[in-house]
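[1] show me the folded form of this:
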Amino acid sequence: MIKTYVLDTNVLLHDPSAMFSFHEHAVVLPAVVLEEIDTKKKNMDELGRNARMVSRFLDQLRKKGTLHNGVALDTGGTLRIELNHRSVALVHEKFPEMTNDNRLLAVALNLKQENDQSVILVSKDALVRIKGDVLGLNVEDYMHDRVLPNEEMYKGYRVIYTDPAVIAQFYQTNKMPVETIEAAEIHPNEYVVCKDVQGSSASAVAVYDAVSRQFVPLRYQKDVLWGIRSRNVQQQMALDLLLDDKVKLVTIVGKAGTGKTLLSLAAGLSQVEDHGVFQKLFVARPMVPVGKDLGYLPGEKDDKLRPWMQPLYDNLEFLFNTNRPEELEQILSGMGSIQVEALTYMRGRSLPEQFIIIDEAQNLTRHEVKTILTRTGEKSKIILMGDPTQIDHPYLDERTNGLSFVVDVFKDEAISGHITLEKGERSELAQIAADLL
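    Take a look at the predicted model:
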């Protein structure tokens, strides 16, 4: 049965190619959507870029025929611009105000009244979906780009219960064939915590080497790194990935206080300053505010960036054992190998031989993540980290953000590794707050 999908503006601003994602079904764009797209096209940000892409897609489709009569899509479906359903009489009774959202709802409702075929309103705005449901419409969120919508995100490690003889053999030979462990598909650089199936305290931690198809011991075994040490097994796994030269992309997911930023900075300083593996430590984060935006800030570029970058400076102050900002500035200026920057200035750059840390990556879109990863130069390593449950971007959620996307698509690549940090180490209060709130 052919269905009719009415798309909200936020769907196209989130994914400009969304109009091609409905296969053989009919896609309808109400006139109000074009008006809202038009207001965004001059923005010099991600929304503006997406609005311009939508405009270009529609302009190309216009060459196939008259858009308000409908044109065929390569996917087998059709797309049309709906101009004849501006009447809001059916909506006015329950939502009397003439808003763009209500105009969108009116189009969907009028189409449903006129046609026996199934009409579905697709919106990323929860309130639009709620209002549509009140009006008796079929409503859906845009799910096409979601990562594993019905499954848990890849954690980077698993707990295995096995015979104690297998654990003893592993300690003797420093290797364990993958066939020894009865588990589903194992990914490159995935960790396992082996526990005794009989209940004793015997255990072992190993990482999967996809080349030899063996589980091997963790490659990093030191206790202290720039004055800090791992406090749990997941942090130990994270340091193992961060210090492995063969792993060029590391993704770290964890709640607030699990040590993502501190571990990454310590590993970066060790690799740059102590061992000279990389020439520079490059640290950046997206400038997405929590709550109300600060607006324009006074001063030069570094002065403007300081409030956004302060969480990174807090961790650097801890690692350099100073609590005076001016002393940290002197240290960083003297070293010259540490650069703290905003992601706004990433486009067009090339970053060779650098240890790159991208904090708060859950606030990045797929396109922004692609832009960042393609900046990575020869002999560089990049770390993406964040908490997908704490997203401040208006069009992203736990399953559609750039960080979750990278975790999923790179899990089978030997050049990458992922770990999920679950235990908070900042304080008892921070851990309880992360769990309860």
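
[2] rest of the way, CA atoms for contacts and neighbours
    Noted.

[3] need the helices for this structure, in chain order.
    9-14, 31-40, 46-62, 89-92, 100-114, 126-134, 164-173, 233-242, 260-269, 301-319, 325-335, 366-373, 402-409, 428-436 (DSSP state H).

[4] so which of the ones you listed comes closest to Glu341?
    In terms of CA to CA, the element of these nearest to Glu341 is helix 301-319, at 7.7 Å.

[5] hang on, the earlier thing: need the helices of the chain in a markdown table (columns: distance to Pro217 and mean neighbour count).
    Shown next, in a markdown table, are those (distance: least, CA to CA, whole Å; neighbours: other CA atoms under 10 Å):
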| stretch | distance to Pro217 | mean neighbour count |
| --- | --- | --- |
| helix 9-14 | 43 | 22 |
| helix 31-40 | 52 | 17 |
| helix 46-62 | 43 | 18 |
| helix 89-92 | 64 | 16 |
| helix 100-114 | 57 | 20 |
| helix 126-134 | 47 | 16 |
| helix 164-173 | 9 | 15 |
| helix 233-242 | 10 | 23 |
| helix 260-269 | 19 | 23 |
| helix 301-319 | 28 | 15 |
| helix 325-335 | 34 | 13 |
| helix 366-373 | 29 | 18 |
| helix 402-409 | 23 | 21 |
| helix 428-436 | 30 | 12 |
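
[6] I'd like the structure of this one too, to check against the first:
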Amino acid sequence: MKKQQESSADKKLFVLDTNILLHDPHAFFNFQEHDVLIPMTVLEELDHIKDRNKDVSRDARVAIRSLENTLQDVTPELMIAGVPLNRGDLKDSTVTGHLLILNDHHINPEVSGLPGGENDNKIINAALFLQKKYSQKNEPDVTVVLVTKDINMRLKAKGAGLKHVEDYRTDQLIDDIRFLTKGYEEFEGDFWQNVAAVETTTIGRDTTHSVKAENLENTFINEYLLDDKSDFAARVVKKDDDHIDLLDLGRQRLLAREAWGIKPKNIYQGMALNALLDPNIELVILTGPAGCGKTLLALAAALEMVVEQGIYDKILVTRNTPEIAESIGFLPGTEEEKMAPWLAAITDSLEVLHKNDENPSSSLNYIMEKANIQFKSVNFMRGRSIQNAVVLLDECQNLTASQLKTIITRCGEGTKLVCSGNLAQIDSNYLTAVTSGLTYIVERFKNFEGSATVNLNGVVRSRLAQFAEENL
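    Purely as a prediction, here's the structure:
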């Protein structure tokens, strides 16, 4: 579901499934002039979830509190008729819709033919009941829309006769993953042959070219520019209506960069390493297939900046734990030891970086202590303020936009955040490549001068991995 802008004659009534409020606890505010209905079954599910020892319980509690703030001090009759959404947590005159609570337990399950025992069926029956109710009225039609992130529930609802069923897509910024920003633009031929005028300035070791904005209309800050005929490689460092400033990097110089003994194997890794080693870029987003070097490059750059250059004080490594094992309390040991099964990619990369040492095991222990490498669970990142650290956030494709916002807002002064993920390996039941939080931040941050995105095109792990990526 995207924000709608229809006239009042096209009034809609959105029925929300439980997973919508878990995905976005404030989702019911995002329907503008339309009404939002929450079945009693959804409130009961939120009540059961809020006391679980799982990360999702927090989202359930936030949703319950937000609903309570909107519905406080209203009569039961008004709650059934509809409470204006422009109250409580929301003070926005453009939102003219209402929030309704429906006691769906009295609805006869025979309205759809679906068994009445399952909660999903109860919610579908509520939407079908409302569809039938409004279709029989003589007043202007009200379109009833069930909104759920459960694909199977959408199929069941359509099969039961519900005309309008949608996914929740308010936080979806693109409709096709092919349009996702790669973080670089490759030009055919010689780049400078298409530029009419250029002013070049050299300060110290940095050379900057200023070209007219009309030559590069669709570029954004910290986007990399390449061509296929020369050694040209540059990064957009400044942009206004008239001019665009390009920092000259050079293809060969990018490929010659090194961090903790690791050199780029292709130009995409060269661009990634450039962004990773630049302390002025506080957020680096690395996307790409399995085996393209995202984790290895991020860790090598982090070690270089913490141990060799002393720019940061520590390395914080974190990722979300799969929903099937979201609670790590049952595993033995400290938090770091409990997180070890999910952070094996990091430890594997550490072993690769030190495999040629005389005593790799001792080297690993020394570096872990020297770089102050800490393993943390995403579930315990809330409420923290991280200062002077490099934060490596792996497997971002399985996080929602709101979860990523929680983590990004933890980063204080002097902290660099590296988010990496493969949009082809999403494990979440309710996320797709276009609705993933990783996709969301790539699009949201592309015009932020403190961030850079690089899609690491090409598998370098092995020819076996490359063949599997291309053919399976």
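
[7] hang on, the earlier thing: got the helices of structure 1 as CSV, with distance to Tyr154 of structure 1 columns?
    Formatted as CSV, these follow (distance: least, CA to CA, whole Å):
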stretch, distance to Tyr154 of structure 1
helix 9-14, 24
helix 31-40, 35
helix 46-62, 27
helix 89-92, 43
helix 100-114, 37
helix 126-134, 27
helix 164-173, 25
helix 233-242, 14
helix 260-269, 17
helix 301-319, 27
helix 325-335, 36
helix 366-373, 18
helix 402-409, 7
helix 428-436, 20
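
[8] please name whichever of these is nearest to Val277 of structure 1.
    helix 260-269 (9.6 Å).

[9] would you mind getting the average deviation of that closest one from structure 2?
    For helix 260-269 of structure 1, the mean deviation from structure 2 after alignment is 0.7 Å (mean CA distance after the TM-score superposition for structure 1).

[10] what does that helix contact?
    225-226, 228, 235, 238-239, 242-243, 252-254, 281, 312, 315-316, 319, 355, 357, 359, 383, 385-386, 421 (CA atoms under 8 Å, 6 or more residues apart in numbering).

[11] what range in structure 2 does it sit on?
    Mapped onto structure 2 using TM-score structural alignment, helix 260-269 of structure 1 covers residues 294-303.

[12] the aligned partner of Gln390 of structure 1 in structure 2: how many residues sit nearby?
    The alignment partner of Gln390 of structure 1 in structure 2, by TM-score structural alignment, is Gln425. Neighbour count of Gln425 of structure 2, defined by other CA atoms under 10 Å: 14.

[13] cool, and Gln117 of structure 1?
    Other residues lying near Gln117 of structure 1 total 13 when counted by other CA under 10 Å.

[14] quick check: closest non-adjacent residue to it.
    Lys3 (6.2 Å; CA to CA, 6 or more residues apart in numbering).

[15] from Leu121 of structure 1, how far out is the one you found?
    11 Å (CA to CA, to the nearest Å).

[16] the more surrounded of these two?
    Neighbours per residue, other CA under 10 Å: of Lys3 of structure 1 and Leu121, the larger number sits with Leu121, 25 against 16.

[17] so how far is Pro289 of structure 2 from the match of Gln390 of structure 1?
    Taken as CA to CA, the span from Gln425 of structure 2 to Pro289 of structure 2 is 9 Å.

[18] any idea what Asn19 of structure 2 aligns with in structure 1?
    By TM-score structural alignment, Asn19 of structure 2 lines up with Asn10.

[19] let me fix that: Gln374 of structure 2
    So Gln374 of structure 2 corresponds to Gln339, using TM-score structural alignment.

[20] contact partners for its match?
    Counting by CA under 8 Å, 6+ apart, Gln339 of structure 1 has contacts 280-283.

[21] among those residues, which are in strands?
    280-283 (DSSP state E).

[22] which residue ranges of the stretch 201-350 of structure 2 form strands?
    For the stretch 201-350 of structure 2, the strands defined by DSSP state E, counting those that start in this stretch occupy 206-212, 224-227, 233-239, 243-248, 283-287, 314-319.

[23] buried deepest among these, which one?
    A comparison of the strands of the stretch 201-350 of structure 2 by mean neighbour count, using mean count of other CA atoms under 10 Å, puts strand 283-287 on top with a mean of 27.

[24] after superposition, how close is that one to structure 1?
    Superposed on structure 1, strand 283-287 of structure 2 shows a mean distance to its aligned partners of 0.9 Å (mean CA distance after the TM-score superposition for structure 1).

[25] now that strand and helix 437-444, what's the angle there?
    120 degrees (axes from the mean of the first three to the mean of the last three CA atoms, to 10 degrees).

[26] for the residue nearest the centre of structure 1, give its distance to Glu428 of structure 1.
    When CA atoms, centre = their mean is applied to structure 1, the residue found nearest the centroid is Leu403 (2.2 Å). Look at Leu403 of structure 1 and Glu428 of structure 1: by CA to CA, they are 27 Å apart.

[27] look up how far Leu102 of structure 2 lies from Pro76 of structure 2.
    Distance from Pro76 of structure 2 to Leu102 of structure 2, by CA to CA: 11 Å.

[28] more neighbours: which of the two?
    Leu102 (19 against 11).

[29] which one is the more buried one nearest to, not counting chain neighbours?
    Pro39 (4.7 Å).

[30] how close does the one you found get to Leu128 of structure 2?
    Distance of Pro39 of structure 2 to Leu128 of structure 2, computed by CA to CA: 12 Å.

[31] ditto for Arg61 of structure 2
    Distance, Arg61 of structure 2 to Leu128 of structure 2, by CA to CA: 28 Å.

[32] do Leu71 of structure 2 as well
    Taken as CA to CA, the span from Leu71 of structure 2 to Leu128 of structure 2 is 25 Å.

[33] Arg52 of structure 2 corresponds to which position in structure 1?
    Superposed on structure 1 with TM-score structural alignment, Arg52 of structure 2 falls opposite Asn43.

[34] its match and Arg52 touch, don't they?
    No. Asn43 of structure 1 lies out of contact with Arg52 (CA atoms under 8 Å); the separation is 9.3 Å.

[35] so Cys411 of structure 2 touches Ile386, yeah?
    Yes. In terms of CA under 8 Å, Cys411 of structure 2 counts as a neighbour of Ile386; the distance is 5.0 Å.

[36] ok, for the corresponding residue of structure 2 for Lys301 of structure 1, nearest residue in space, not its chain neighbours?
    In structure 2, the residue matched to Lys301 of structure 1 (TM-score structural alignment) is Glu335. Leaving aside its chain neighbours, Glu335 of structure 2 sits nearest to Lys376 (6.8 Å; criterion: CA to CA, 6+ apart).
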